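A.B. asks: Everything below, folded, please.
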Amino acid sequence: MSTVTFRVTDEEKSFIQSMADLNGQTLSELARTKLLEGLEDQIDMGLYEKAMKAHEEKDESISHQDMLRELGL
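C.D. replies: Model (predicted):
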């Protein structure tokens, strides 16, 4: 396992430690999980934006009424 070090102010460390305690985690566990979650969210948002752009360029959606009519309902 590797080690990553980053600098924070005393106030930031105190806050991060308080949040780790609140979540029943070590400071390391909290930092690792929140960093990875944030990066995964960034990837998800990029994929969402790409999909929405493709959808907007070729919008094939239809109204609810048109769908009912198409299904014969």
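A.B. asks: can we go C-alpha only for contacts and neighbour counts from here?
C.D. replies: Noted.
A.B. asks: Can you tell me the SS state at Gln25?
C.D. replies: Under the three-state scheme (DSSP: H, G, I helix; E, B strand; the rest coil), Gln25 adopts coil.
A.B. asks: gap between the residue nearest to the spatial centre of the chain and Asp21?
C.D. replies: Among the residues of the chain, the one closest to the centroid is Asp41, at 2.2 Å (Cα atoms, centre = their mean). Separation of Asp41 from Asp21 (Cα to Cα, to the nearest Å): 24 Å.
A.B. asks: one more to line up against the first:
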Amino acid sequence: MPTITLKVSEADKNFMKAMAKFEGVSLSELIRTKTLEALEDEYDARVGELAYEEYLDDLANGLEPMTLEEMAEELGIEL
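C.D. replies: Have a look, this model is predicted:
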């Protein structure tokens, strides 16, 4: 497994070690999971913003959103 080196202040290191102990995980596991969670949340937020902008553009161009029933019928799905 690759290693990533991270430089932090002594205060930050002590805080992260305390949080790892509080959560019952290693420092490495805490940093890995919290970093990935934050990045995934940021990704989800950006994708949501882009989808909403696309939706607003569609409305501005006269396109109406499909209902769930219309989409199910188009895809051949029975609700």
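A.B. asks: quick revisit: spell out the secondary structure type for the residue nearest to the centre of structure 1.
C.D. replies: Strictly by three-state DSSP, Asp41 of structure 1 counts as helix.
A.B. asks: and if you look at Pro2 of structure 2?
C.D. replies: coil.
A.B. asks: In contact with it: list those residues for me.
C.D. replies: Listed by Cα atoms under 8 Å, 6 or more residues apart in numbering, the contact set of Pro2 of structure 2 is empty.
A.B. asks: And it, how far from Arg32 of structure 2?
C.D. replies: 12 Å.
A.B. asks: so where is the host helix or strand of Met67 of structure 1 in structure 2?
C.D. replies: Secondary structure from DSSP states H and E places Met67 of structure 1 in helix 64-71. Under TM-score structural alignment, helix 64-71 of structure 1 corresponds to no residues of structure 2.
A.B. asks: Any idea how far that helix is from the middle of the chain?
C.D. replies: 34 Å (Cα atoms, centre = their mean, to the nearest Å).
A.B. asks: And for stretch 34-41 of structure 2?
C.D. replies: 6 Å.
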